[in-house]
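Participant: Any chance you can model this:
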Amino acid sequence: MASPVYSESPDGGWGWMVVLAAFFQTALVFGVIRSFGVFFVEFVQYFDKLSGSVSWITSIGIAVQQFGSPLAGALCTCFGARPVVMIGGLVSGLGMFLASFATSLMHLYLSIGLLSGLGWAMVFTPSIASVARYFKKRRSLATGLAFTGVGLSSFAFSPLFQYLVDIFAWRGALVILSGMTFNLLVCGALIRPLTLKEDLLASEKVAVEQSKDRNCLGQCFSLFDLSLLSHRPFMRFVLAITLINTGYFVPYVHLVAHARGKNFDEYRAAFLMSVAAAADLCGRIFSGWMADLGRFQILHILVFWTSLTGLSLALVPLGQSYTTLLAISTGYGFCAGAMTPLVFSLLPEIVGIGHIFGALGLLQMLESIGGLLGAPLSGWLRDLTGSYTTSFCVAGGFFLLGSLVLCTLPNCFSCCSAKPLDQLAVVPEELKVDPASDLLNHEVTVH
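Facilitator: Purely as a prediction, here's the structure:
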């Protein structure tokens, strides 16, 4: 069957169905991860293990999801996003189903941590990359709408999972959760294949490189798009996001504990995170709309929201009254939410849409270093100083440092957008396309 080739992203049409699919995919991946604390309590009681041992279930899952992202990107390059997402949905649902038969924590490590984690990697990276490929002018808004699934599901899943556990116990609840997760196959089926002009250029370039270097190492280098590791703007962007990621998860882990330390009861302390989550949801939509107005460069907007997020974190220790702490939490949630979709919207401008699968996979893997170190560092500072004041100040400092690194990206101090990798790299003569050809100016059909 003929497949249309677009000179640029269609910026709508079926793309909105891809956004809807990504909405449910982010909900069924990160919404489940954020709400898994309900099962955490049940596992601690049933297996009679320490909290630290049980915590490894979700920690392994998150680590596998992030470190497996380059593999997901490579599979998408070979087979397309649709089959990869559908297989990922099958694997993650199977992991949840097998976990319902668990007789030990090792069983849960392997089923939820390893199997579901791998499935989450094969779902998240292709779905967000597909949204970026379908949109250009409205990419930030589309990405923001896709990520609202995380906020809404965080509200809905925790009470839902608790209800399922109360009615069916944790084994029955995991069976139902696996059924919900299998809906990722339907979401994957909604991702129609999309061929862009840059895809043809990138695939021809890879073919030329592979013809020159036929050894296994060279094949892997091309498949995983490891040439991006020598692309300086991309690596500086990765460094910035890794620094930001180091401070990003600190409030999710320690804000409630900080509020309890200020003698606020557990319900008022927990309400801080609920308000932050609601503000996060609004921030994602607002920043997407703001970026797509075209009045400001996406990089400038990202630096703005990142800096405000860092400042709001540094102000947390000043919240001596509940009203002040609630206002600061709301500000943090809004700014952090506004920042998130812009990270994924800016990436194609740095590397080019033809490299989005490989770039997103490498970004996810490398930024995980910050996510893994941030919360333990914050806890160590709390143990060292006796309060969370230093922890939040240091977390805010990581955001501000990340903002400074973002300012080193090309054209940050001009009104022009950074050139993508395809324009920065030297294109071989045999891969250059005639500017007057139909491939650049019209939609054509490839058989």
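Participant: Please make it C-alpha for all contacts and neighbour counts, starting now.
Facilitator: OK.
Participant: who's in contact with Leu366?
Facilitator: 67, 238, 242 (C-alpha atoms under 8 Å, 6 or more residues apart in numbering).
Participant: tell me which element the last one is part of?
Facilitator: When you say that, I think you mean Thr242. helix 232-248 (DSSP states H and E).
Participant: Can you name the element that comes right after that helix?
Facilitator: Assigned by DSSP H and E, the successor of helix 232-248 is helix 250-261.
Participant: One more, please, to line up against the first structure:
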Amino acid sequence: MFSLHRNIPALRRRDVDTAAIRQHYYPEGGWGWVVCAAGFLARLLAAAAQFAFGLLYLYAVHHLADKGRVLPDTRQWKAMEIAVAWLGALSAAMSLLAAPLAVALCRRKWTRLSAVLAGLVMALGCLFASFAMQLHQLLVSYGLLLGAASGLVRETASLTLGHYFRRRREFVEMLMQAGAGAGIALFSVFYWEAIGQWGWRLGLQAVTVLLCAAFFLGMLYRSASMYHPQRRAIQHLKNQRKKVKLKKTPQHRQPKQPFFDLTPLRIRAVQLLMLAAAVAAFGVYSPLFYLALQGQREGLDERALVLLQTFLGCATALGCVGFGLMVVRASDQCLVSRQYLCQAAMVGIGVSLLALGSVEGYHGYVLIVWLYGVCLGGFVYSFKVFAMECVRSRYFARAWGFVQGAEAVPLLVGVPVTGYINQNHPQAGYYFSMAATLAGAALLFVVGGGSRRGWDSVPGGCGALPDGPLAAAAPVPLPGAPGVRPHPLLTKSMSFGTPLDLPPPDDILWRPVRSCRSEPESLGRPPPPAAAAAAFTVVEQITTCV
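Facilitator: Purely as a prediction, here's the structure:
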């Protein structure tokens, strides 16, 4: 009787549709495109602080050596180079480590405030670094403050964008991730023009003026619930619920959610993704820090180094767009799994790292830079969309924050270790980075095989039935049915059949006939053994993708 108004037009109700209120509304456009543009700029500014560190590495070494009166080509000079490598690695590690903090703040509905304050701290960190005279001052200002703030700026934009798009999420992620390549290309030129011409202090102050734009980006992050068709009804129900809670439960006894929700860490797919990301982080990002330094040792002039950094940024943006188009506009004749895309990008990074150990001449560096940049952009994009495929959307934001946090310590350790090896054995440190990258790519095979089993331990995961209309459309045999195991996997696609001449009884309604071979993701429980094909007529193929 409750559902008659949905099926009979004459009895259709005009009041609030409670089914739509329970679901999260994705505008799939509108103000979301403004948030996408803001996310592109946020990614650009964050990459300017971490990934465009190549030329800033050289300027920081000369600045600290001049203040400490250290002569070139001495033991103190080499120690200064390794110390500045710790500076860049610390900034990038703090940026990744701030991802779980950004998720926790956004869950507390502090998204806009967190983005605005992070933009302000990011600019202040760069300003304080311009007055630094010693290494420990740079570690605090550039490494800690600017690194953590840039991570908050990047992640708040990504989390807000995830509230606006679901069907187009892969496309908007492609656009936003391309901002990292644009940041490497633009700010490498700007570092050369500002710091190279005006000096360390005035150059970083000019960079601070550009980083102040991150302060205004947070003002554009509107909540997606403002565009819900039944926003007034939702607001009314929330107000009524608050009044009831205040009457029934005292304020000091109301349950509070934990600041860091560790529920995604119980999922096996998240654990394996964190392991693969941590192992790969030992060597994936090493050329971003040492490419300009190695080119300077090879005798390349400053203009050639700027061109190499610009090519690196353009190649990274091109890699994001190229791999993104393979995911967004997948062809029916050639389907490539996201796992294989990510592994192919990591293998390409390993090949470029192997070539960096023996490359000579400017043109050789240009070739390797384009190969590494395209594969790096493809890795950054494809690894995130592969995590989207492995983890349910309900837990993805928190899970992705932990995956990025797992990369922090390996990145902090791997970059200086590569520098130490390169000093003792020239260009041999890239072999260590290559081994770590290929090991991370091999671990993704384990993620692909065990990602669907991780939801059995989480309520509401892939091991449980979906809610809403999908629950009625997804047939699940009874646990006591003959030949049914309790908890195996369900294939991606299943063809169901039923007799068409007579109304089927309840026990054979939607009896499965055959299953598809592909198995990237799954829902529900597996079917009983296939019945005879002659007794049934195939009527539809149901795909259990989310």
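Participant: returning to what we had before: now the helix holding Thr242 of the first structure: which residue numbers in the second structure?
Facilitator: Counting by TM-score structural alignment, helix 232-248 of the first structure pairs with residues 268-284 of the second structure.
Participant: Check stretch 359-370 of the first structure too.
Facilitator: Going by TM-score structural alignment: stretch 359-370 of the first structure matches residues 399-410.
Participant: Endpoint to endpoint, stretch 46-61 of the second structure covers what distance?
Facilitator: Start to finish, the residues bounding stretch 46-61 of the second structure are 22 Å apart (C-alpha to C-alpha, to the nearest Å).
Participant: what distance separates it from the centre of its chain?
Facilitator: Counting by C-alpha atoms, centre = their mean, to the nearest Å, stretch 46-61 of the second structure is centred 22 Å from the centre of its parent chain.
Participant: Number of residues surrounding Ile225 of the second structure?
Facilitator: Just to correct that, residue 225 of the second structure is Ser rather than Ile. 17 (other C-alpha atoms under 10 Å).
Participant: quick one: Val539 of the second structure is in a helix?
Facilitator: No. Residue state for Val539 of the second structure (DSSP: H, G, I helix; E, B strand; the rest coil) corresponds to strand; a helix is not indicated.
Participant: Does it touch Gly497 like I think?
Facilitator: Yes. Taking contacts as C-alpha atoms under 8 Å, Val539 of the second structure lies within contact range of Gly497: 5.5 Å.
Participant: between these two, which one's more packed in?
Facilitator: With neighbours defined as other C-alpha under 10 Å, Val539 of the second structure and Gly497 compare such that Gly497 has more, 22 against 13.
Participant: Which position in the first structure pairs with the more buried one?
Facilitator: Looks like Gly497 of the second structure stays unaligned there (TM-score structural alignment).
Participant: looking at it, Gly497 of the second structure is touching Pro512, isn't it?
Facilitator: Yes. Here Gly497 of the second structure reaches Pro512: they are 6.0 Å apart, a contact under C-alpha under 8 Å.
Participant: what's the span of stretch 128-146 of the second structure from first residue to last?
Facilitator: 10 Å.
Participant: what's next to that stretch, contact-wise?
Facilitator: 49, 64, 67, 83-84, 87-88, 90-92, 94, 121-126, 200-205.
Participant: can you check stretch 376-386 of the second structure too?
Facilitator: 170, 173-174, 177-178, 181, 284, 315-324, 338-339, 341-343, 345-346, 349, 400.
Participant: Just the buried residues of it, please?
Facilitator: Applying a neighbour-count criterion of 16 or more other C-alpha atoms under 10 Å, one finds 376-386 buried in stretch 376-386 of the second structure.
Participant: Where helices are concerned, which of the residues you listed count?
Facilitator: Here DSSP state H is the test, and those give 376-386 as lying in helices.
Participant: which of those residues lies closest to Glu298 of the second structure?
Facilitator: Of all these, Glu298 of the second structure sits closest to Leu376, with 23.5 Å by C-alpha to C-alpha.
Participant: Tell me the counterpart of the closest one in the first structure.
Facilitator: Aligned partner of Leu376 of the second structure by TM-score structural alignment: Ala336.
Participant: Tell me the spacing between the residue positioned nearest the centre of the second structure and Ala93 of the second structure.
Facilitator: The residue lying closest to the centre of the second structure (C-alpha atoms, centre = their mean) is Lys384, at 4.3 Å. In this view, Lys384 of the second structure and Ala93 of the second structure are 18 Å apart by C-alpha to C-alpha.
Participant: Mean deviation, the helix holding Thr242 of the first structure versus the second structure?
Facilitator: When the second structure is superposed, helix 232-248 of the first structure averages 1.2 Å from its matched positions, counting by mean C-alpha distance after the TM-score superposition for the first structure.
Participant: Pull the residues that contact that helix.
Facilitator: Counting by C-alpha under 8 Å, 6+ apart, 228-229, 306, 336, 350-351, 363, 366-375, 394-396, 398-399, 401-406, 408-410 sit against helix 232-248 of the first structure.
Participant: Now the buried members of the residues you listed.
Facilitator: Buried by 16+ other C-alpha under 10 Å: 228, 306, 336, 350-351, 363, 366-372, 374-375, 394-396, 398-399, 401-403, 405-406, 409-410, out of those.
Participant: Understood, closing this out.
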